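Student: Can you look at this prediction? I've put the sequence above it.
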Amino acid sequence: MDTDRFDTTTLNEAESRFQAALLDSDVPALDAFLHEDVRFTGPDGSTIDKAADLAAHRGRTLVLSEVGEVSREVQVIDGVGVTRATLHLVGTFAGDKIEATMAYTRTWVPSADGWVIAAAHGSPVAP
């Protein structure tokens, strides 16, 4: 694997493409960004895996009409990527309207196809 391509520039680009895939509910793109063993910890402390996350997008349980970035930090530490992004989200979840500002921390690892998300956590923050 060419480790030179795993720097803050390529991680920043991956985060941007991931956010675009969220907005578009682009399941194939989301699938490519998520490590097979990824776990996401939600605001209530519950944990979901890749299959559950993709099912929410595939089944249109989660539909985002806005993914507005408020802030972003990107780091690469010993070959592991970390992004912290505050996003303003608008959409629906299970038919209920949602509007929230969320802080996300994502841990990214190198793969043969580029950066992939190994772990993520989201917490609500004041807008």
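Tutor: Yes, it's here. Numbers count the residues shown, from 1 in each chain.

Student: make it CA atoms for all contacts and neighbour counts henceforth
Tutor: Fine.

Student: So which residue is dead centre in this structure?
Tutor: Taking Cα atoms, centre = their mean, the centroid of the chain lies closest to residue 18, which sits 6.0 Å from it.

Student: And here is the other one:
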Amino acid sequence: MDADRFDETTLDDAESRFQAALLANDVAALDGFLHDDVRFTGPDGSTIDKAEDMAAHRAGALVLATVAELKREVQVIDGVGITRALLHLVGTAGDDKIDLTLAYTRTWVPSPAGWVVAAAHGSPAPPAHN
């Protein structure tokens, strides 16, 4: 593994670019950030794979007007990247308006294209964080 290419600085940059792609609903960029075998666990406990996630983005099922980061932690442990971000999200999910704060944990792994997300989990943030 190229330690200079897969360090906390490049992981921090990948997280920033990932959040920007979410805000822009940039389907091509999001696709490039996701490992083919990625799994997402949502706030309701359901799990989806990459195909389901990409289909939802293509259909515009989640449209974000705001992705405001309130806090971020970045770690690289034995070549595996971990980001934890507290995000305030405003937009629409289907026909419903959303205005909520979620705590996300993403597990990133090195790939020839750079860091990619292998697993992610979003949970409602405790009221003390809002």
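Tutor: Done, it's in. The model shown is predicted, which means the values in this text are computed figures rather than measured ones.

Student: Check the offset of whichever strand or helix holds the residue nearest to the centre of structure 1 from the chain's centre.
Tutor: Applying DSSP states H and E as the criterion places residue 18 of structure 1 in helix 8-24. From the chain centre to the centre of helix 8-24 of structure 1 is a distance of 8 Å (Cα atoms, centre = their mean, to the nearest Å).

Student: Need the contact partners of that helix.
Tutor: Counting contacts by Cα atoms under 8 Å, 6 or more residues apart in numbering, the residues outside helix 8-24 of structure 1 that touch it are 27, 29-30, 33, 63-67, 74-76, 81, 83, 115.

Student: Buried members of the residues you listed into PyMOL, please.
Tutor: With 16 or more other Cα atoms under 10 Å as the criterion, this PyMOL line picks the buried residues out of the contacts of helix 8-24 of structure 1:
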select buried, resi 27+30+33+63+64+66+67+74+75+76+81+83+115
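
Student: what's the closest of the contacts of helix 8-24 of structure 1 to residue 55 of structure 1?
Tutor: The shortest approach to residue 55 of structure 1 among these belongs to residue 27, at 8.7 Å (Cα to Cα).

Student: circling back: for the very next helix or strand once past the helix holding residue 18 of structure 1, packing partners?
Tutor: For helix 8-24 of structure 1, the following helix or strand on the C-terminal side (DSSP H and E) is helix 27-33. Packing partners of helix 27-33 of structure 1 (3 or more Cα pairs under 8 Å, 6 or more residues apart in numbering; DSSP states H and E): helix 8-24, helix 50-58, strand 114-124.

Student: average distance between helix 27-33 of structure 1 and structure 2?
Tutor: Average distance, helix 27-33 of structure 1 versus aligned residues of structure 2 after superposition (mean Cα distance after the TM-score superposition for structure 1): 0.2 Å.
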